[in-house]
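1. Provided below for reference: sequence and predicted model.
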Amino acid sequence: MSPTDPARGVLPLVVTIAVQALVSLAALAAPVMAPAAALSTGLPAGWVGIFVGVVYAAACVSTLVAGDLVSRFGPIRMSQVSLVLCGSGLFAAALATPAGLVLSAVLIGLGYGPVTPASSHILIRTTPPHRMSLTFSLKQTGVPLGGMLAGLMVPLLIHGLGWQGAAICLGGALLAMAAVTQTIRPMFDSDRDPSRPLAPSRALKPLMKVLATPALRDLGLCSFFFGAMQLCLTSFLVLYLTEARGLSLVTAGSILAVAQVAGVVGRLGWGWMADKVIVPRLLLGLLGVVMGAAGISLAMVGPGVPILGFALIAAIFGASAIGWNGVFLAEVARLAAPGEVGAATGASLFLTYGGVVVGPPLFASLVAQSHSYPLGFLAFGALLSAVGVFLMLTGPRRGGRQASAPS
């Protein structure tokens, strides 16, 4: 059977979700491990902001060249490479040295970059146009699923095995998934082009094409800020709740899991709405305003707020700041030229990850200078509200292969 056979329609979605969830788990485990790791390494818990920045700096590099790599070697092979790199990064973290943590961040970042271009390459071949946003949103539930696993499983693994044992255990799971996906490689890598060139001079061409297409450029630049806000939420929520609000690590991890669950629900709901109800660009603008308002709300709550109050804000924050990606990626796939979905996705994510590189270190700097997590969430919340208003007021731009309209 071919990948486009209806009987095989669910398989690519299941595989891409599983790979995305495990790679996201590798990237999001560090913020949950940060308090425990700080005790054994002597580093301040705030090092996680730098760690996340290095992860996504490396992801910027690998996602920019992912289009050519996916076309040449196939999306499944590149997914396997991603899993092995991220698993190796977790093993490096278990060394519990500054050099090991730097190596860990680089390896995880290099592995994180190609995953979404690879999955988009698969899904654009297997998804009917009228289900594009929902299918891409379903695939992107792998990100909050990975975060949910990080929030729920990692504290328990740390309790039983220590944080280094937890890192080794998670790394082994990623290597196992890489081995499992070998069985389906002949089916989904059948369109690979071994003659596709891999010259350094080609690296910037997809980015130039995105920046030259107004609709893609708007989405990519706004995703810079969306990505920054998303990673600030997932990277600093646990630290904020434990250090500034005095909650236990398990309670704070559970609230992070609430945000991730809301992100899963949000991605499904927003994907359906973008296909059936509202123009994707307008929906993304609304989500920008909501995540901005949630960040401001988190900054303004007092120490007497009950746990349920934090969980409610986290749910709204997660549904918006974690839930936007599927609509964004489906819109990029719609607007990309035929045969260039992987390259356009990689170039757009280069801008997204750029925000992630800048966002967490800037947030950490604001907190360090002011000794106030609320100030960080307040500043980023105001900025995201402005970005959301821009998307809503400017309207769809011309350019791309298909208009951005509900089916």
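-> Nice, I can see it.
2. contacts, neighbours, all on C-alpha from now
-> OK.
3. I'd like the distance between residue 186 and residue 74.
-> According to Cα to Cα, to the nearest Å, residue 186 and residue 74 sit 10 Å apart.
4. Looking at those two, which one has more neighbours?
-> Neighbour count, other Cα atoms under 10 Å: between residue 186 and residue 74, residue 74 has more, with 24 against 13.
5. show me what contacts the nearest residue to residue 57 once chain neighbours are set aside?
-> Distances taken as Cα to Cα, 6 or more residues apart in numbering put residue 357 closest to residue 57, at 5.6 Å, once the chain neighbours are dropped. Taking Cα atoms under 8 Å, 6 or more residues apart in numbering, we find residue 357 in contact with 52, 53, 54, 55, 56, 57, 228.
6. what's the helix or strand for residue 357?
-> Applying DSSP states H and E as the criterion places residue 357 in helix 341-370.
7. ditto for residue 139
-> Assigned by DSSP H and E, residue 139 belongs to helix 132-140.
8. intersection of neighbour lists for residue 186 and residue 74?
-> Between them, residue 186 and residue 74 share no contacting residue under Cα under 8 Å, 6+ apart.
9. same for the helix holding residue 139, what does it pack against?
-> Applying 3 or more Cα pairs under 8 Å, 6 or more residues apart in numbering; DSSP states H and E, we find helix 132-140 packed against helix 10-41, helix 115-126, helix 249-276, helix 325-335.
10. change it to 7 Å
-> helix 10-41, helix 249-276, helix 325-335 (3 or more Cα pairs under 7 Å, 6 or more residues apart in numbering; DSSP states H and E).
11. For those helices, could you give me a markdown table that also reports distance to residue 376 and mean neighbour count?
-> Output for the helices and strands packed on helix 132-140, formatted as a markdown table (distance: least, Cα to Cα, whole Å; neighbours: other Cα atoms under 10 Å):
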| stretch | distance to residue 376 | mean neighbour count |
| --- | --- | --- |
| helix 10-41 | 17 | 22 |
| helix 249-276 | 18 | 25 |
| helix 325-335 | 23 | 26 |
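12. For the residue sitting nearest the centre point of the chain, give me its contacts.
-> Geometric centre of the chain, nearest residue: residue 143, 5.6 Å, by Cα atoms, centre = their mean. Going by Cα atoms under 7 Å, 6 or more residues apart in numbering, residue 143 touches 20, 21, 24.
13. A further structure is provided below for comparison with the first:
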Amino acid sequence: MSQIKANDEKGSYRWVILIIATFSQTCATFVNYGVGPLATFCQEIYSLSQFQTGLIVSAVNIGPIFSMLIFGNIMDKYGERWVVGIGSILLGLTMLITLPINEYVYLLIVLAFVGVWYGTAQPGGSSAIINWFPKNKNRGLAMGIRQTGIPLGGALASTTLPFFFYNYGLSSAKLTQAIVAIAGGIIFSIFYKDHGMTAQRQQNDRFLEKINKIKAKSSLYPVFFIGMSMISLQLIILAHLMSYLSNTLHISLSISGTLLSVVLIGGAIGRILLAWISDNLFNGDRSKPLQLTILLTVSILIVLVYFLNYLPLWGIYIICFILGFLGVGWYSLFIVLMSEKADKEFIGLTVSFGLTLNQIFIVLAPSLFGLSVDYFNGYKLPFFLLILFISIGGIWLNLSERNNKCKTQKETEKVPLNRKKRHRMT
């Protein structure tokens, strides 16, 4: 009876964990995505070039490349509570260092360290959901809700930071970011409870041995590739959709900005709904809905590139919503699939490994796409290459899943054959 009561309490506390993890992710992203508006403010004050302005955003995104693997490894050993909590607090404290800085180069250096602490947020929150929500207990839905913290944090930063900047100055915007991050870290540290602190947490494998075990797991390869291709699409949408609509369809920047907002709204809804679909319509299977999402994404991109000029404005709004629903909403399925394919003792490190690869493409994809648009003097060929890149991931995952099914079928067929041989011998 006491065991049932304990399970009920644990089940209800899962949703508290979800709220805490989502809140913490929102607070951390408020700083990370808030660097975008911050870069615009700096451009206005210091008369920076477009390249210099872009480097400010790149600086904060470079940091997690060097930190996520380390933090993921620590979380696997000791749990998420203090790593995520203290990481968010240090994120805010490092942001405070930027308050007196007026030199451009020094700002870039400090923002790179801000990005280092942001490396605790994504793998920590994902690991928390995987540990607290069993596979058939709304895990996909929970991950989808937590992932909304990213667009939510970005949206809050985009709306609140300009208010503080234009009314109280640049320092007030930086201070707001710091306070929000510190608050998120304190709340997470107080209310989060580590789950599953078993002997698995204290495994003695060395860091490089764990990395080699992850690299040896071939079933993760197509998932990693999908992460790299789809995150490239996501960042290209954020960086280039407005200019694409403006340059090719001659839509005003104000309407293009509204269409980009529609994409982000579709993405927030997609992150929840696609994950819910995987829980309820696919019985916890993440691979099939992710493959379907990739197929539909490719289809909508073809419409975007080759048929958009034939559509009325309301049709373009629908296309942009669907593009966001798929091209931004895919992320929850990806995170859960990667986590479920990982070894139980390496969940944090595996997620960090995949997100580190993603982070490299977050930094590179927007600039490479822009260079290809300049080189080919148009958007069609760059978009075609992007469509090809995305398609490879979906096909690879499909082939990998088929091979794994064949292997498991052969293994199950061998078991009764071995039993028959033993029976004959007796």
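-> Nice, I can see it. If you're wondering where the values come from, they're calculated on a predicted model, not measured in any experiment.
14. Could I get the TM-score for this pair?
-> Superposed pair, TM-score by TM-score structural alignment, normalised by the length of the first structure: 0.81. Supporting alignment: 396 aligned residues with a Cα RMSD of 3.8 Å.
15. circling back to that earlier point, list the buried residues for the following helix or strand past the helix holding residue 357 of the first structure?
-> For helix 341-370 of the first structure, the following helix or strand on the C-terminal side (DSSP H and E) is helix 373-394. For helix 373-394 of the first structure, the neighbour count (16 or more other Cα atoms under 10 Å) marks 373-385, 387-392 as buried.
16. For the stretch 101-250 of the second structure, which segments count as helices?
-> In the stretch 101-250 of the second structure, the helices defined using DSSP state H, counting those that start in this stretch lie at 104-118, 121-132, 139-147, 149-168, 170-191, 207-216, 221-249.
17. and the closest residue to residue 239 of the second structure other than its chain neighbours, what is it in contact with?
-> Using Cα to Cα, 6+ apart and skipping the chain neighbours, the partner closest in space to residue 239 of the second structure is residue 366 (6.2 Å). Residue 366 of the second structure is in contact with 235, 236, 239, counting by Cα under 7 Å, 6+ apart.
18. rerun at 8 Å
-> Counting by Cα under 8 Å, 6+ apart, residue 366 of the second structure makes contact with 232, 235, 236, 239, 240.
19. Tell me, how many residues neighbour the equivalent of the first one over in the first structure?
-> Read it as residue 232 of the second structure. In the first structure, the residue equivalent to residue 232 of the second structure is residue 228, according to TM-score structural alignment. Counted with other Cα under 10 Å, residues neighbouring residue 228 of the first structure total 25.
20. Please report how far residue 228 of the first structure lies from residue 176 of the first structure.
-> In terms of Cα to Cα, residue 228 of the first structure sits 31 Å off from residue 176 of the first structure.
21. before we move on, what about residue 84 of the first structure?
-> Counting by Cα to Cα - residue 84 of the first structure and residue 176 of the first structure are separated by 9 Å.
22. again with residue 27 of the first structure
-> Going from residue 27 of the first structure to residue 176 of the first structure by Cα to Cα gives 17 Å.
23. again with residue 28 of the first structure
-> Applying Cα to Cα to residue 28 of the first structure and residue 176 of the first structure gives a distance of 19 Å.
24. before we move on, what about residue 39 of the first structure?
-> 30 Å.
25. tell me what the helix or strand containing residue 6 of the second structure is packed against?
-> Assigned by DSSP H and E, residue 6 of the second structure falls within helix 2-32. Here helix 2-32 of the second structure touches helix 81-97, helix 104-118, helix 121-132, helix 139-147, helix 149-168, helix 170-191, going by 3+ Cα pairs under 8 Å, 6+ apart.
26. In JSON lines: these, plus distance to residue 270 of the second structure.
-> Shown next, in JSON lines, are those (distance: least, Cα to Cα, whole Å):
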{"stretch": "helix 81-97", "distance to residue 270 of the second structure": "26"}
{"stretch": "helix 104-118", "distance to residue 270 of the second structure": "24"}
{"stretch": "helix 121-132", "distance to residue 270 of the second structure": "17"}
{"stretch": "helix 139-147", "distance to residue 270 of the second structure": "8"}
{"stretch": "helix 149-168", "distance to residue 270 of the second structure": "11"}
{"stretch": "helix 170-191", "distance to residue 270 of the second structure": "25"}
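27. between those helices, which gets nearest to residue 322 of the second structure?
-> Closest to residue 322 of the second structure of those is helix 149-168 (Cα to Cα; 16.1 Å).
28. between the closest one and helix 121-132, how big is the angle?
-> Here helix 149-168 of the second structure runs at an angle of 140 degrees relative to helix 121-132 (axes from the mean of the first three to the mean of the last three Cα atoms, to 10 degrees).
29. Could you measure from the residue lying farthest from the centre of the first structure over to residue 22 of the first structure?
-> Distance to the chain centre peaks in the first structure at residue 304, reaching 32.1 Å (criterion: Cα atoms, centre = their mean). Distance, residue 304 of the first structure to residue 22 of the first structure, using Cα to Cα: 36 Å.
30. swap in residue 316 of the first structure?
-> 24 Å.
31. what's the mean deviation for stretch 255-270 of the first structure versus the second structure?
-> Comparing stretch 255-270 of the first structure with its match in the second structure after superposition yields a mean distance of 1.9 Å (mean Cα distance after the TM-score superposition for the first structure).
32. count of neighbours near the nearest residue to residue 231 of the first structure once chain neighbours are set aside?
-> Nearest residue to residue 231 of the first structure, sequence neighbours excluded (Cα to Cα, 6+ apart): residue 356, at 6.3 Å. Close neighbours of residue 356 of the first structure, defined as other Cα under 10 Å, add up to 30.
33. Residue 356 of the first structure matches what in the second structure?
-> So, by TM-score structural alignment, residue 356 of the first structure is matched to residue 362.
34. Let me see the contact set for that match.
-> 61, 231, 232, 235 are the contacts of residue 362 of the second structure under Cα under 8 Å, 6+ apart.
35. Which residue comes closest to the first one once chain neighbours are left out?
-> When you say that, I think you mean residue 61 of the second structure. Once flanking residues are discounted, residue 61 of the second structure sits nearest to residue 115: 5.8 Å by Cα to Cα, 6+ apart.
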